[in-house]
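> requesting a structural model of the entry that follows:
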Amino acid sequence: MTRELPPILLAAGGTGGHLFPAFALAEELGRRGYPVDLVTDMRGDRYGTGFPARSVYQLPSATPGSKRNPIALARAGFTLLRGIRKARKLLRNLKPAAVVGFGGYPTIPPLVAARMLGVPSIVHEQNAVLGRANRALARHAAAVATSFRKTKKLDGPLAGKARFTGNPVRDAVIEAAKTPYPPLDPGGPLHLLVFGGSQGARFFSEAVPPALATLPASVRQRLKLVQQARAEDVAEVTSQTAAAGIDAEIAPFFKGLPQTMAGSHLVIARAGASSVAELAVIGRPSILVPLPHSLDSDQLENATNLAESGGSWCIEQRDLSPLRLATELGKLFEQPEKLAAAAARAKAQGQAGAVGLLADLVEDVIGKRRA
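You can find the predicted model right below:
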């Protein structure tokens, strides 16, 4: 008689950058027969419906914020303590074999509770810089899984816990990666995808339409634009692109983004960890614009890693005027061989097997690794 495998608890912040790799691991652990549960914060509810878990739990959490505001610090500390109390109760009920954290302050209550109850934990870092929450939790974790072979601020005693796995991507991304880079025929359509994630769409709404409007009419007539924009910006971006004679689809969210990415000749995006991982696995050239003032410049580090491989071009926001963007786009669209070469170099950096390596690590930690 086959014994039922123990449950695994995943913990992730409510942004796509944290939840998407957790989603991928949940898919893989499910294939291996493990029951999976997810714990997140209140922002994670919008992702709960499709998350491949038995149940999605929400726990109170807070970001400490500035040390100069003692009242805010006290409130955050009180909220985290409430979260830890609730997390201890949850772990006692679920009895997970391990807790895997994907970063963000919402992972603190479940991983602290795991330490208190003697449940082994793993921290996964998606970025090229070890995040602050992960830095605090890594000291007591059994292992730190990394998405890049070199991860800044993962040093000293923590370096011995590092295990390179890559950043897991969802099954939808693996499926999209089967699509070859589309040929860029002379006079044929130019498929351009623009997305900014939860924090970057506003800048692209302001910069991309005027940049595209300055391109030659012969180029604008070929453009097939798909652009993510905030709900309040959709009408304005639609109006500007229509006035420029550009065939455009503008929306706040695209459910089938991996397949849209696969059909693109060029992508303009922020440099969040999941975006960079998906661009590499699918193999699409990109202009990456790191989010300015991000903590520890993690997006700049992510973009630099892919740009150094020749798979993308990293341009900081302060340097990207509409005129600069139009110039760069014009050059690239005139050199289809350069775009195709960048697509191949990006794909060479992709870690399509990352989710399997991370699942192997989970099984190593709980002592269930298969021969």
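
> drop to CA atoms for contacts and neighbour counts, all remaining ones
Noted.

> in the helix or strand hosting E28, what's buried?
Per DSSP states H and E, E28 falls inside helix 16-31. For helix 16-31, the neighbour count (16 or more other C-alpha atoms under 10 Å) marks 16-30 as buried.

> do the same with stretch 313-321
Quick answer for stretch 313-321 (16+ other C-alpha under 10 Å): W313, C314, I315, Q317.

> H293 is in contact with the last one, correct?
It refers to Q317. No. Taking C-alpha atoms under 8 Å as the definition, Q317 is not a contact partner of H293, at 10.4 Å.

> specify the local secondary structure of A271.
coil (DSSP: H, G, I helix; E, B strand; the rest coil).

> go ahead and confirm it touches L300.
Yes. Using C-alpha under 8 Å, A271 is in contact with L300, at 7.1 Å.

> what about the helices in the stretch 251-371 of the chain?
Under the criterion DSSP state H, counting those that start in this stretch, helices of the stretch 251-371 of the chain are mapped to 257-262, 273-282, 298-308, 322-333, 336-348, 354-366.

> which one of these is the most hemmed in?
helix 273-282 (a mean of 26; mean count of other C-alpha atoms under 10 Å).

> and that helix with helix 336-348, angle?
Angular relation of helix 273-282 and helix 336-348 on a 0 to 180 degree scale: 110 degrees, by axes from the mean of the first three to the mean of the last three C-alpha atoms, to 10 degrees.

> could you say what helices and strands the helix holding E28 packs with?
Applying 3 or more C-alpha pairs under 8 Å, 6 or more residues apart in numbering; DSSP states H and E, we find helix 16-31 packed against strand 8-11, strand 36-40, helix 273-282, helix 354-366.

> distance to I71 for those - can I get that in TSV?
Formatted as TSV, the helices and strands packed on helix 16-31 follow (distance: least, C-alpha to C-alpha, whole Å):
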stretch	distance to I71
strand 8-11	27
strand 36-40	25
helix 273-282	32
helix 354-366	39
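
> please give me the structure for this one as well, since I'd like to look at both together:
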Amino acid sequence: MAEKPLILLAAGGTGGHLFPAEALGVELIKRGFRVRLATDSRAVRYSGLFSRDMIDVVPSETVRSRNPISLARTAVMLGYGGLVAFNLVRRLKPAAVVGFGGYPTLPPLMAAKLLGVPGIIHDANAVLGRANRFLSTRVNAIATSLPGVLDRDPALAGKATTVGTPMRPAILEAAAVNYASPEPNGELRLLVVGGSQGARVMSDIVPPAVEKLDSALWGRLALTQQVREEDMARVRAIYDRLKIKAELAPFFSDLPARLASTHLVISRSGAGTVAELAAIGRPSILVPLPGAIDQDQFANAGVLSQANGAVRIRQAEFTPDWLAGEIAAFAAEPARLTAMAANARKVGRLDAAERLADLVTKVAGI
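Down below sits the predicted model:
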């Protein structure tokens, strides 16, 4: 009996890259394929679809600065990773290699190119990331989450397909939960997150914003906030003093379920976060990460804000006074939150994993 075809997935070791890879992996396994994940050492802690025996760690390094020593180190590590990846792809003989962004995808996809294995990249952002931009001319197909990403580049647009962002099973389960509008004078559930590592700006701005609210609103709040360990004591002290019902942690493993049960999300606007907010259909205040070369988070947030599913605010303008005003306004007019939830949901795509799997099998010729 012939062995099932193998699809090698390549992703950086953060949730924004790993979760779409997991979602595609689930769909491919349903279709009878084998899958493995090539990634960096960060993903060894990952506890989703890919068990340790399904993960191949490929050395990698990110371009962190223009310092010649740093650039030289990055080049050496990527070169070493390329050798490891070349031997890995030659040994595994995958039917295709699918990359999800991040520098750890460079060695496996370059190895695929050298060995004549079909390569596909997926980008969840409104603009191509640097690694994917480099790979875009070297792969057979480009899958995007959003339409129009490559409209300004006809050479690349010809091999681009808009599929959406593949959603892991936990998000699909959360998407089945209808938005429950807050009752007038009832509990208002806020979820504050800052990406997989948390964001200090949330610890700096949200607690003093809550403190500025009318004291009558404090008793209505049920707040869940992702807080880094080094910020935990000062954040907890403010909420305890105000007697706010607050659950604080550096990481929430059940974040999809928490997204489904919340009334308003305050968050960064990474591609995965924006896609999940759209898929589940939850209103949000989005604070893009400033200083990014590509301004990808600002563009991502724009997708939801232009659909009236989110409020986008630059970090420089994200002040306690501004945020207190927004929370108070939403609390006074819950119908706005309900409308935003519906608008966000219109942007979401729940069949992206199936659409990407269709593209992979087409490109791989299987």
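
> any idea what the TM-score is?
Put the two chains on top of each other and the TM-score (TM-score structural alignment, normalised by the length of the second structure) is 0.97; 365 aligned residues with a C-alpha RMSD of 1.4 Å.

> just the buried residues of stretch 313-321 of the first structure: which are in strands?
Judged by DSSP state E, strands contain the following of those: W313, C314.

> A162 of the first structure: which of the buried residues of stretch 313-321 of the first structure is nearest?
A162 of the first structure lies nearest to C314 out of those, by C-alpha to C-alpha, at 27.2 Å.

> A307 is in contact with that closest one, correct?
Yes. Using C-alpha under 8 Å, C314 of the first structure makes contact with A307 at a distance of 6.0 Å.

> intersection of neighbour lists for A271 and L300 of the first structure?
Shared contacts of A271 of the first structure and L300, defined by C-alpha atoms under 8 Å, 6 or more residues apart in numbering, are found at P290, L291.

> buried residues, stretch 29-40 of the first structure. List them.
L29, G30, Y34, P35, V36, D37, L38, V39, T40.

> from the chain's centroid, how far away is stretch 216-226 of the first structure?
Offset of stretch 216-226 of the first structure from its chain centre (C-alpha atoms, centre = their mean, to the nearest Å): 29 Å.

> which part of the second structure matches that stretch?
Aligned using TM-score structural alignment, stretch 216-226 of the first structure spans residues 214-224 in the second structure.

> do stretch 305-312 of the first structure as well
Going by TM-score structural alignment: stretch 305-312 of the first structure matches residues 303-310.

> gap between the counterpart of K243 of the second structure in the first structure and K331 of the first structure?
Under the alignment (TM-score structural alignment), K243 of the second structure maps onto G245 of the first structure. Distance, G245 of the first structure to K331 of the first structure, by C-alpha to C-alpha, to the nearest Å: 20 Å.

> equivalent analysis for A141 of the first structure, please.
For A141 of the first structure, the distance to K331 of the first structure - C-alpha to C-alpha - is 48 Å.

> what residues does stretch 137-146 of the second structure touch?
Applying C-alpha under 8 Å, 6+ apart, the set of residues contacting stretch 137-146 of the second structure is 109-110, 113, 118-126, 136, 156, 159-165, 356, 363.

> list the ones among those that fall in helices.
L109, M110, K113, L156, L356, V363 (DSSP state H).

> any idea what E125 of the first structure aligns with in the second structure?
Using TM-score structural alignment, E125 of the first structure pairs with D123 in the second structure.

> pull the contacting residues for its match.
So, once contact is read as C-alpha under 8 Å, 6+ apart, D123 of the second structure ends up touching F100, G101, G129, N132, I142, A143, T144, S145.

> ok so the second one is a helix residue?
Pointing back at G101 of the second structure there. No. Assessed by three-state DSSP, G101 of the second structure does not belong to a helix; its assignment is coil.

> map it onto the first structure.
Using TM-score structural alignment, G101 of the second structure lines up with G103 in the first structure.

> its match touches L130, doesn't it?
No. Using C-alpha under 8 Å as the test, G103 of the first structure is too far from L130 to be in contact (9.3 Å).

> these two: which is more packed in?
G103 (28 against 23; other C-alpha atoms under 10 Å).

> residue contacts, the more buried one?
Contacts of G103 of the first structure (C-alpha under 8 Å, 6+ apart): A11, A12, G13, H18, V123, H124, E125, G131, A133, N134.

> how far away is it from A11 of the first structure?
Taken as C-alpha to C-alpha, the span from G103 of the first structure to A11 of the first structure is 8 Å.

> out of the ones in helices among the contacts of stretch 137-146 of the second structure, who's nearest L49 of the second structure?
L356 (17.4 Å).

> P169 of the second structure -> the first structure?
Per TM-score structural alignment, P169 of the second structure is aligned with D171.

> tally of neighbours for A251 of the first structure?
Neighbours of A251 of the first structure using other C-alpha under 10 Å come to 18.

> oh, I was asking about A211 of the first structure
18.

> measure the closest residue in space to it that isn't next to it in sequence to W313 of the first structure for me?
Excluding the flanking residues, the one nearest A211 of the first structure by C-alpha to C-alpha, 6 or more residues apart in numbering is P322, at 4.4 Å. Distance of P322 of the first structure to W313 of the first structure, computed by C-alpha to C-alpha: 16 Å.
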